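**Student:** all I have is the shape, not the residue letters:
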């Protein structure tokens, strides 16, 4: 089957031999190779490829009239990420086109397959950057100044041409297939599910400043140690999230001067917070900030918190979700929420009726080399996407 062949082609691209994880950051060799792979697959199917100055791609099956149906996902990964997050949706979309043609389907309106860049925000720190620019939710003037960990500006690796594709005017609905990033479908013993919405979430930079000093000669009571403030703030975040039944993660850290025998002068940490309501998110981040600030006062340090990106609650089109989930062999697909962010959330916020199809993840592990989906479930996902697109293209 075409899906299995494509998956074999994708498997080695950007894979680290030691960890088994993937490094497919935007505007690096592996990600560029993946975009070239997508272009070749589209050309082999006679699809018309549209590319903007950022690297976003949409391949069109020109047929019928009216506003298009759009599907697809992304090809970039988190640092040392899994194989399925993103590429599964792209390969499945191409395989679904093959299946639709095998069924003899003639779409009554155009079908597009989209690949949006920098979905993970793993290089320039802004999640779903490509889709934000594609729908005009973020301006190039703002985005071009974003810098990666090496200080390279986005404007130095992309030219920023033709970014706003006015998708809200051209697209009638968007369906993104994605590996589930949790265990809901496993617990339900279901291979396929449909998303009801996305939890509100945000990324916040915690800058803690203190005084650099000698690790051996400086008495403990004389220190102004930002690492201590950060450590207690991280513990507070864990406790507050657990008490509230929400999510708080410090997963990235930058320390200066970063010496083994020196008390640091600065610790910068990034908090990823996700909650079931916008009010709960604001309350959780506010409480973590309050506790961190109080600890800084005791440590003789200073804490500044900056919200780098915040996304509100996304409620996917309920009628579209029910339409896709209903009347399948074996029963209706379950409709479930997710706490993970996706390009689908950006397109939904831009006014495009949007749905997501999830493929079962047997362990629930994601953003990790251990991320997985069984081949049988992936093929079920291709069939499910083809069924959904056929309904929408009729």
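**Tutor:** Okay, I see it. No experiment lies behind these values; they were computed from the predicted model shown. Numbering: from 1, shown residues only.
**Student:** drop to CA atoms for contacts and neighbour counts, all remaining ones
**Tutor:** OK.
**Student:** quick check: closest non-adjacent residue to residue 180.
**Tutor:** Leaving aside its chain neighbours, residue 180 sits nearest to residue 358 (5.1 Å; criterion: Cα to Cα, 6 or more residues apart in numbering).
**Student:** okay, now the residue lying closest to residue 205 once chain neighbours are set aside: neighbour count?
**Tutor:** Distances taken as Cα to Cα, 6+ apart place residue 270 nearest to residue 205, at 4.6 Å, with adjacent residues excluded. For residue 270, the number of neighbouring residues by other Cα atoms under 10 Å comes to 20.
**Student:** so what's residue 270 up against?
**Tutor:** For residue 270, the residues meeting the contact criterion (Cα atoms under 8 Å, 6 or more residues apart in numbering) are 203, 204, 205, 206, 250, 251, 252, 253.
**Student:** so the residue nearest to residue 180, which of the three states?
**Tutor:** Residue 358 falls in the strand class when you classify it by DSSP: H, G, I helix; E, B strand; the rest coil.
**Student:** and the gap between it and residue 207?
**Tutor:** Taken as Cα to Cα, to the nearest Å, the spacing of residue 358 relative to residue 207 amounts to 37 Å.
**Student:** neighbour count: the two, which is higher?
**Tutor:** A direct count of neighbours by other Cα under 10 Å for residue 358 and residue 207 places residue 358 higher, at 27 against 18.
**Student:** thinking residue 15 is in contact with residue 25, fair?
**Tutor:** No: Residue 15 lies out of contact with residue 25 (Cα atoms under 8 Å); the separation is 11.5 Å.
**Student:** ok, these two, which is more surrounded?
**Tutor:** In terms of neighbours (other Cα under 10 Å), residue 25 is the more surrounded of residue 15 and residue 25; the figures are 25 against 20.
**Student:** alright, now check it against this:
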């Protein structure tokens, strides 16, 4: 079966009629359908599927064991995301297994395809949640208290999916099984397009994090409150969006994005009492990322004071810059005939695992350069080229 056929089989799951694209979030209805689809496809290939204590799926070729060659990605999306971010890596991994079997290959090391849950953080707000829990990169009790916009906690969602929240947390057994992890992903940018290459190897991931800023003012009537009498938290929140743009522009290679604003109570004719705003900030290293955030935080305090409001800043997640294992990177590039070596501004489960096991990433060309949006794309030919490249890499590592 082709990568395109596998992706086509799930093209209606989680389709978002309002935003466009797909909204598939950890342990929601769409995600559970995708988990069932993966389990079925793995079973068709004779792969034995198990679910670990943090909800990751593992499909084993042969007996599970230590020093395994592991590949895979995630199936969840951002709200209104594209069709390739995550599912491409899973579908390509299944096709790579098919290709290896067609070649008559038998792995000499354990080999597994894995699916990590809630990589995008679209439901509970913490990116790479499954891999962070596995590695102990997040406090377990705090993670279980995370809630979605409807007030459902992660603990509740896990229980509804048949998982025991009491078993969630750092999983030494699962980590010890991974000898090397290779994640294939659609490129989130235009590097391969400009280099006219269908496949590349990841070099590094920018330092990045998420912060919540809460501006607190005085809720009041939109018609009865004079402009001079207002303490409107939407005013500093609006100014903060522009301040973030200025701060990131001033520091080379950095990015700052406000992608979500939630006013309370949220009425058209109501001055809000609070406005929550989420900031995503990234740069090439910890020093520059922290500098951008410090500049934005200073601007937030000044903007709030000017309007007679207060502001609190809470760091919700952070990851330092990741440079993938150089020897492994060069080895895989050599296996693939010297493909390009590219940095990325996007976070991935491979980046979380990199602090614990050798990891690498393969990118598949995205001609639009757009990701986290419906316009995200990869041609069928490039998707198949990615699966062949992944098969070559797995054969080399598991030989």
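**Tutor:** Okay, I see it. Values in this document were obtained by computation on a predicted structure and should not be read as measured data.
**Student:** state the distance from the residue of structure 1 positioned farthest from its centre to residue 299 of structure 1.
**Tutor:** In structure 1, the greatest distance from the average C-alpha position (Cα atoms, centre = their mean) is reached by residue 217, at 45.6 Å. When Cα to Cα is the yardstick, residue 217 of structure 1 and residue 299 of structure 1 sit 18 Å from each other.
**Student:** so of the contacts of residue 270 of structure 1, which ones are in helices?
**Tutor:** Secondary-structure check on the contacts of residue 270 of structure 1 using DSSP state H: no residue lies within helices.
**Student:** redo the residues you listed as TSV? Include distance to residue 36 of structure 1 and neighbour count.
**Tutor:** Below are the contacts of residue 270 of structure 1 laid out as TSV (distance: Cα to Cα, whole Å; neighbours: other Cα atoms under 10 Å):
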residue	distance to residue 36 of structure 1	neighbour count
203	31	21
204	34	18
205	34	19
206	38	22
250	34	20
251	31	10
252	31	11
253	33	13
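**Student:** out of those residues, which ones does structure 2 keep as well?
**Tutor:** Counting by both residues aligned by TM-score structural alignment, their matches' Cα atoms under 8 Å, structure 2 reproduces these contacts from the contacts of residue 270 of structure 1: 203, 204, 205, 206, 250, 251, 252, 253.
**Student:** if I pick the fifth one, what's in contact with it?
**Tutor:** Under the criterion of Cα under 8 Å, 6+ apart, the contact list for residue 250 of structure 1 reads 234, 269, 270, 271, 272.
**Student:** what's the answer for residue 192 of structure 1, then?
**Tutor:** 185, 333, 334, 357, 358, 359, 360, 377, 380, 381, 384.
**Student:** redo that, cut-off 7 Å
**Tutor:** Contacts of residue 192 of structure 1 were listed using Cα atoms under 7 Å, 6 or more residues apart in numbering, and they are 333, 357, 358, 359, 360, 381.
**Student:** about what we covered before: tabulate the contacts of residue 270 of structure 1 in TSV, adding columns for distance to residue 71 of structure 1.
**Tutor:** Written out in TSV, the entries for the contacts of residue 270 of structure 1 read as follows (distance: Cα to Cα, whole Å):
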residue	distance to residue 71 of structure 1
203	27
204	30
205	33
206	36
250	32
251	31
252	32
253	35
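**Student:** and of those, the nearest to residue 172 of structure 1?
**Tutor:** Nearest to residue 172 of structure 1, judged by Cα to Cα, of those is residue 203 at 30.4 Å.
**Student:** trace that closest one over to structure 2, please.
**Tutor:** Counting by TM-score structural alignment, residue 203 of structure 1 lines up with residue 210 in structure 2.
**Student:** how about the residue nearest to that match when sequence neighbours are not counted, secondary structure?
**Tutor:** Setting aside the residues directly before and after it, residue 210 of structure 2 is nearest to residue 280 in space (Cα to Cα, 6+ apart), at 4.7 Å. Taken by three-state DSSP, the conformation at residue 280 of structure 2 corresponds to strand.
**Student:** wait, isn't residue 280 of structure 2 in contact with residue 260?
**Tutor:** No: proximity of residue 280 of structure 2 to residue 260 does not meet the contact threshold set by Cα atoms under 7 Å, at 9.8 Å.
**Student:** show me the contacts for residue 237 of structure 2.
**Tutor:** Contacts for residue 237 of structure 2 (Cα under 7 Å, 6+ apart) come out as 215, 275.
**Student:** C-terminal to the longest helix that structure 1 contains, what's the next element?
**Tutor:** With secondary structure taken from DSSP H, structure 1 has its longest helix at helix 278-299. Moving toward the C-terminus from helix 278-299 of structure 1, the first helix or strand encountered (DSSP states H and E) is strand 302-311.
**Student:** what's that following strand aligned against in structure 2?
**Tutor:** Going by TM-score structural alignment: strand 302-311 of structure 1 matches residues 310-319.
**Student:** out of the contacts of residue 250 of structure 1, who's the most crowded?
**Tutor:** Among the contacts of residue 250 of structure 1, residue 271 has the most neighbours (other Cα under 10 Å), with 23 neighbours.
**Student:** distance of the aligned partner of it in structure 2 relative to residue 254 of structure 2?
**Tutor:** If you follow residue 271 of structure 1 across to structure 2 using TM-score structural alignment, you land on residue 279. Here the criterion is Cα to Cα. By it, residue 279 of structure 2 lies 13 Å from residue 254 of structure 2.
**Student:** surely residue 373 of structure 1 is in contact with residue 361?
**Tutor:** Yes: when contacts are counted by Cα under 7 Å, residue 373 of structure 1 is listed as touching residue 361 (5.0 Å).
**Student:** which one of those two is surrounded by more residues?
**Tutor:** In this comparison of residue 373 of structure 1 against residue 361, neighbours counted by other Cα under 10 Å, the higher total goes to residue 361 at 25 against 20.
**Student:** tell me roughly how far the match of strand 302-311 of structure 1 lies from structure 1 on average.
**Tutor:** With both structures laid over each other, stretch 310-319 of structure 2 and its partner residues in structure 1 are 0.5 Å apart on average (mean Cα distance after the TM-score superposition for structure 1).
**Student:** what does that stretch contact?
**Tutor:** Under the criterion Cα under 7 Å, 6+ apart, residues 126, 207-217, 301, 304 lie in contact with stretch 310-319 of structure 2.
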